[in-house]
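Undergrad: My questions are about this predicted structure, shown below with the sequence.
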Amino acid sequence: MNEVQDLRWAPHVTVATVVVRDGRLLLVEEAIDGRAVLNQPAGHLEPGESLAAAAVRETLEESGWTVRLTAFIGTYQWTAPDGTPFLRFAYAAEPISHDPARPLDTGILRALWLDPAELQAEPSRLRSPLVWEVVADFLAGQRHPLSIVKEVA
């Protein structure tokens, strides 16, 4: 790869949040290309926003849940079938409160709670392989202190 190609590579930076309540995972069902797929509350980092703030914001916008981040799970690199590169930063969080009247982001059909076995049983419904990879790492106990992600001013 030459230097010019390197400068044009711009992965989509996304965040995702694993929220667990009573052994069940908070997921969102969203409409993508005419299919209802499952994902963690997740989305793109916005300019000037920290990764942690993006994770909290996306969880609220997509599910109506206010959460408190408890740990950093990991960073995941994936290239979609169409060639789009993604870098996903995944956090663990605990639910604080829910606003059932809050409108959800465009394309989100609903928020739901599934146990891990229910999620694993539906691999064809996952928005991407990142969904299960993040959950599997969370279930295996992978947790890092939030301070591992440094925001430099």
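TA: The structure has been received and is ready for your questions.
Undergrad: CA only for contacts and neighbour counts going forward, please
TA: Fine.
Undergrad: Stretch 106-122 spans what distance, first to last residue?
TA: In stretch 106-122, first residue to last residue: 23 Å (C-alpha to C-alpha, to the nearest Å).
Undergrad: Can you tell me what sits against that stretch?
TA: Stretch 106-122 is contacted from outside by 23-32, 36, 62-63, 104, 132, 135, using C-alpha atoms under 8 Å, 6 or more residues apart in numbering.
Undergrad: hang on, residue 87 packs against residue 51?
TA: No. Using C-alpha atoms under 8 Å, residue 87 is not in contact with residue 51, being 11.6 Å away.
Undergrad: Touching the strand or helix carrying residue 92 from outside, list them.
TA: Secondary structure assigned from DSSP states H and E places residue 92 in strand 85-98. The contact list for strand 85-98, computed with C-alpha under 8 Å, 6+ apart, reads 10-21, 51-52, 55, 64-80, 134, 138, 143.
Undergrad: Pull the residues that contact the longest helix seen in the chain.
TA: In the chain, taking DSSP state H as the definition, the longest helix is helix 51-63. Here helix 51-63 makes contact (C-alpha under 8 Å, 6+ apart) with 15-17, 27-28, 41-46, 65-69, 89, 91, 103-105, 108, 110-111.
Undergrad: okay, pairing it with this:
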Amino acid sequence: MRFLPHVTVATIVEDRGRFLMVEEVSNNRVVFNQPAGHLEADESLIQAAHRETLEETAWTVEITGLTGVYLFRGENGVTYQRTCFIAQPVAHQPHLQLDDGIVGAHWLTLEEVAALGEQLRSPMVLECLTDYLNKPRYPLDLIR
């Protein structure tokens, strides 16, 4: 059987020490995540990051860099390959309707995110933020 990981993107958006987080319903529970989702046909990873951020938060952003590429096996047995981007907020468009399942978007400090514990959608949420704060950031031209 051929191994087919799910290709996903996530975006870390920081503004004055707060991070744009998505509160959403997943598997009948409320969880928190970065704006994130699956790559769609005929779009680039960067386009997917823009789209997912807008659809889940109503924020347009400028993608400025890359935190890393992560592999994670979920409780459902599915392996996800997450490309985590870095972005700056550009404009909030509160008139936009958020995706189904999205409860809301919130600006949280690192301490507030860490305190969510089991409410984080996966361990990758805090891992990506920690890497963003403590490890090198990579230029977008790394992606071909």
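TA: That came through fine. On a predicted model such as this, the values are computed, not experimentally measured, just so you know.
Undergrad: Quantify their similarity with the TM-score.
TA: The TM-score (TM-score structural alignment, normalised by the length of the second structure) is 0.97; 144 aligned residues with a C-alpha RMSD of 0.8 Å.
Undergrad: And the helices in the second structure?
TA: Using DSSP H, helices in the second structure cover 45-57, 110-115, 123-134.
Undergrad: so of those helices, which one's packed in deepest?
TA: Most buried of those by mean neighbour count (mean count of other C-alpha atoms under 10 Å) is helix 45-57; its value is a mean of 23.
Undergrad: how about that one, aligned to which bit of the first structure?
TA: Alignment note (TM-score structural alignment): helix 45-57 of the second structure is matched to residues 51-63 of the first structure.
Undergrad: The matching stretch vs the second structure, average distance?
TA: Its matched residues in the second structure lie on average 0.4 Å from stretch 51-63 of the first structure after superposition (mean C-alpha distance after the TM-score superposition for the first structure).
Undergrad: from the chain's centre, how far out does that stretch sit?
TA: 9 Å (C-alpha atoms, centre = their mean, to the nearest Å).
Undergrad: Spatially, which two of the contacts of stretch 106-122 of the first structure are the most separated?
TA: Maximum pairwise distance among those (C-alpha to C-alpha): 27.2 Å, between 23 and 32.
Undergrad: ok, residue 19 of the first structure - contacts?
TA: Taking C-alpha under 8 Å, 6+ apart, one finds 25, 26, 67, 92, 93, 94, 95 in contact with residue 19 of the first structure.
Undergrad: Reformat those residues as CSV; add distance to residue 118 of the first structure.
TA: Below are these laid out as CSV (distance: C-alpha to C-alpha, whole Å):
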residue, distance to residue 118 of the first structure
25, 10
26, 12
67, 23
92, 19
93, 20
94, 20
95, 20
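Undergrad: which one of the residues you listed has the most neighbours?
TA: Ranked by the number of neighbours (other C-alpha atoms under 10 Å), those place residue 92 first, at 25 neighbours.
Undergrad: any idea how far residue 11 of the second structure is from whatever residue of the second structure lines up with that one?
TA: Residue pairing (TM-score structural alignment): residue 92 of the first structure is matched to residue 86 of the second structure. Residue 86 of the second structure sits 6 Å away from residue 11 of the second structure, taking C-alpha to C-alpha as the criterion.
Undergrad: Repeat that for residue 25 of the second structure.
TA: Taken as C-alpha to C-alpha, the span from residue 25 of the second structure to residue 11 of the second structure is 18 Å.
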